[in-house]
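Visitor: Provided below are the primary sequence and the corresponding predicted coordinates.
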Amino acid sequence: MRAGTGQNYKTTVTFASPWSRIKKAFARRRTARPTLLIANDYNSNSSSTSTEFVSPISFDTPPVDRGHNEKLAINRLPPEILAEVFIVVCEACDLSDHSWVFCSQVCSGWREIALDIPHLWGHVVFATSEWTRRCIERSKSSLLIVEADVSFPFVRDRVCEVLKLANRVGRISIRCFFLDDQVTQLLGGPFPMLTTLCMESYSPLASPEIPLDPDIQPYPMLRNLQVRSNVAFLPHLPARLVSLEINNGDSEDVGWDTFAAAIQLLTELEILTLRGFAIPSTSASIRRISLPSLRELHLSASPAHCTQFIAALECPQILRYDLDLWVAAEAGSMFQTVLRNLRRPPPKSMFLHRLYGTVGTDYYMSPNYMDVGFFQHVVFGFTYNDVRDLGVATRDICFCWRTPLTDSDLAEIFVAISEIPLLDTVECFLLVDWNTSPQGSWPALLRRLVRLQTLVISGLPASGLLWDLVHELEGSAGDPPFLPDLTEIEVNCVDCSAGGWVTRRPHVNSYIDLDGARFLEVLICYLERRRAKLPKLKVSKCHNYSGAEIKLLRRLVKEVEWDGVGMTLPTYVPNGDEFGALTINHNVLSTRASYQELNLSDEERWRKQHRARSRTSQSNRLDRLYDVMT
């Protein structure tokens, strides 16, 4: 609040991407966005109007910049920094986004900087013939980047003009529906400076041919090859490849000998991706493939095929596995084979993520409103980093089932996970939306996690795990407890009103119908029964809990870290059990003296206010209906 004025001022700090910031700068620096006009330069004999766009702004004279202000922070940046910003924006744009060219059309200062960056204009724009020629001129002797969809004739002609400059082409990314003979012939090269080649066909019938003649060696510098179409396997691969991706390849099995002979030569290969590709069948007498530099392996197949393929590889430097699996059968042997081939110290963090349905953000798509076994998916694996910082780039060992799984498939995978020898070294365990495992399914896994220190529960609550911890403490007199080294529990993004899902029944409309307790109540039961206080509990981004429950948690845990978000007051609605966390009368905690912190008179006051509001709202609706009818 500003002193003496009585006005409130709120400061919002946002961290925008470089592209969003540069767009704001463009909006300030130019009076209006250049108007796009219709042109017809790709077919001079046609009288019809084409669909390509041309900017009316001259290439040689920058537009009038009435809003130029040298005091702006972005205008005080050194030219070297602005040049890097322009390059970042250019590389962030996809094939159809050419808005980065406005960096040369804002003002004379920006234009001078942009024209002094030949590398920037190596990213050729194929929107018009004039732009294509201008990019070639401005790039000078820099390498050219060809990224285009050649399904359209006017774009294909411009791409062919650039491909004829084979000595200057450094990267090619071609999308097409059908690849004609002219482009295929030009792709035969040779391209002495080409380092990246990506071919993608979105036609189920097209089979574009990639000319890889071993006698000519058209791509001597090629390091990255991506084939995303139903082409046949390429037997003559460039020997210096660092990354090879065959996605949606031909389903025909080329045979292990042909496959091994081609892959064996890639001694510098570091990343191998085979998805939608018929991995050749193996046997005990086959020749093994030695890939001394391989660090990442991405496969899409059944667990049995993945096991056979990995067993036939010799990869002393392998660090990361990413397996997209089709079925649940034989998952246990696959786990054993993959983890046995690790050449690093075992990872200390494990994650278990369950996806349910196709829309995870819709409240009514939650599991309690869906049939059992409807589109269940599992993501499981290990990471060398802290599991709480888990991201796509840190999933070092990942097993993913994206096909619909039944409850029996899910149970089979869970049993296989419990038998992994690597569990003895796990120190951090992340559970994401894993709320379907009932009581009795966790003990086999919990007995193995003898060194677990941090348990993270995110999303849907894993109350089944907590119930097994409670029952083990109640039933074991002298036996060592589960998770003896546990020092921290973190609960984030959890609906504390959700039930425990101890059993699974279809068409359940209430959390309370399942086990009679909310997730937070089960957590309190476990903390009360522990032989020693839990050292640390972290509650963040949760909702549907009361302040009294947080106070009780502070008594049961040595250190509670709470962000203060999501606490609610008692509220009453017609379907009360749908919002169970908003009331305090529950089976588990109702008899505990330490829990009697909520003023019951406040409860009655809230109840009366809700009833009064309901009657007032109903009366108002009747009055409006009466007015309409009369």
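Guide: The structure has been received and is ready for your questions. Numbers count the residues shown, from 1 in each chain.
Visitor: okay, CA-based contacts and neighbour counts for the rest of this
Guide: OK.
Visitor: which positions within the biggest helix by length in the chain qualify as buried?
Guide: Taking DSSP state H as the criterion, the chain has its longest helix at helix 600-629. Buried residues in helix 600-629, counted by 16 or more other C-alpha atoms under 10 Å: Glu603, Trp606, Arg607.
Visitor: want to try TSV for the residues you listed, with distance to Thr307 as columns?
Guide: Below are those laid out as TSV (distance: C-alpha to C-alpha, whole Å):
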residue	distance to Thr307
Glu603	60
Trp606	61
Arg607	61
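Visitor: now, among the residues you listed, which is nearest to Gly189?
Guide: Closest approach to Gly189 among these (C-alpha to C-alpha): Trp606, at 78.2 Å.
Visitor: what distance do you get for the closest one to Ile550?
Guide: 21 Å (C-alpha to C-alpha, to the nearest Å).
Visitor: what do you get for Val539?
Guide: Noted for Val539: a distance of 9 Å to Ile550, by C-alpha to C-alpha.
Visitor: look at those two and report which has more neighbours.
Guide: Between Val539 and Ile550, counted using other C-alpha atoms under 10 Å, the more crowded position is Val539 (19 against 16).
Visitor: pretty sure that one contacts Leu520?
Guide: No: between Val539 and Leu520 there is no contact under C-alpha atoms under 8 Å: 10.8 Å.
Visitor: dropping in the other structure now:
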Amino acid sequence: METSVSQIAHILSEMVRGLVVAEQECPPGTGAANTFESLDREIESLVQTRGHVKKLSELQQRKNQHLPVYRLPHDVYLHLFKLMYHANPIGGVGWKVSQVSRMWRVVTLSIPQLWSTIDKICPVFVEVCIARSGNVLLDITLDQRPYNSWFSPFVIYAQSRKARLCVASILPHAHRRRSLSLIRCDEKIFAPLLLVMVPQLERLRLEYFTAHLPRSGEAFLESLPLHSIAHWIQPNPLFGFLRCSPLLEELNLSNAVIPRPSTSIVVMPVLLPRLR
């Protein structure tokens, strides 16, 4: 083995020596040497350009700091961003605002509420919102649009993997869920979100999903819209779930079939004093 390695090294050395001799015999202005010099000049020029761009960015930031709008106290931005969130609490508010400027980014990172709405099936977005929302309750709306018939298996697999990663990130924070909406979601992927205790849940919305309901104990649930459920809702689990939700104010059943039991059963009254 040592002999083979030494032979290969000797052959390579001879080849390199031959290339050097050939380059030295080339006319001036041609060959690899000239190419290297040209590349070195281009690299040096790009490095200088990058330095100028960095310097320009620093000067622009310094100039912006002298503008009146940048001299406003952070508390003013804090108040404005909170008003914006309460006026239209859509997902991605913090994400979008934080891209405007470095100062806005600093302010948005200090407002957990701006990151408390998760409405995109995107693992990076979900992880960022969970991390930056601190201990604030989460409002989660996941709408998994149907796959187009022309989607390749690779695209479908990639989208399913993204959905599974999102569910895996959300599951450990069940105690922080204030609302959960599952719309056109794959039961095999998203059903685990309904199989854990959700003590703070106030609103549950299921559309084009299954008849799964969270485990009992949803004492704070206020709203329960069920639309176009994929399978029939069995009466006993539904009534049991409602009995555990005394604060329920809204119950909306649309295209949700509750079958007649095959045997006669005694249904205990379901008391919902706040139902509107």
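Guide: Nice, thanks for sending it over. Since the structure is predicted, the reported quantities are computational estimates derived from the model, not experimental observations.
Visitor: quick one: the helices in the stretch 51-200 of the second structure?
Guide: For the stretch 51-200 of the second structure, the helices defined by DSSP state H, counting those that start in this stretch cover 74-87, 93-97, 102-108, 123-132, 153-170, 187-190.
Visitor: enumerate the positions of the first one that are buried.
Guide: Using 16+ other C-alpha under 10 Å as the test for burial, helix 74-87 of the second structure gives Phe81, Lys82, Tyr85.
Visitor: now swap in the longest one and tell me
Guide: By 16+ other C-alpha under 10 Å, the buried positions in helix 153-170 of the second structure come out as Gln159, Ser160, Lys162, Ala163, Arg164, Leu165, Cys166, Val167, Ala168, Ile170.
Visitor: which position in the first structure aligns with Ser98 of the second structure?
Guide: The alignment partner of Ser98 of the second structure in the first structure, by TM-score structural alignment, is Ser104.
Visitor: which parts of the stretch 501-630 of the first structure are strands?
Guide: For the stretch 501-630 of the first structure, the strands defined by DSSP state E, counting those that start in this stretch occupy 534-540, 557-562.
Visitor: apologies, that question was intended for the second structure.
Guide: For the second structure, applying DSSP state E gives strands covering 117-118, 138-143, 177-183, 203-207, 223-227, 250-254.
Visitor: the fifth one vs the first structure, average offset?
Guide: So that's strand 223-227 of the second structure. After superposition onto the first structure, strand 223-227 of the second structure sits on average 1.1 Å from its aligned residues (mean C-alpha distance after the TM-score superposition for the first structure).
Visitor: distance between the ends of stretch 133-153 of the second structure?
Guide: This stretch, stretch 133-153 of the second structure, spans 35 Å end to end (C-alpha to C-alpha).
Visitor: ugh, wrong one, stretch 242-261 of the first structure
Guide: Length of stretch 242-261 of the first structure, first residue to last, C-alpha to C-alpha: 17 Å.
Visitor: over to stretch 232-242 of the first structure?
Guide: 21 Å.
Visitor: list the buried residues in that stretch.
Guide: For stretch 232-242 of the first structure, the neighbour count (16+ other C-alpha under 10 Å) marks Ala232, Phe233, Leu234, Pro235, His236, Leu237, Pro238, Ala239, Arg240, Leu241, Val242 as buried.
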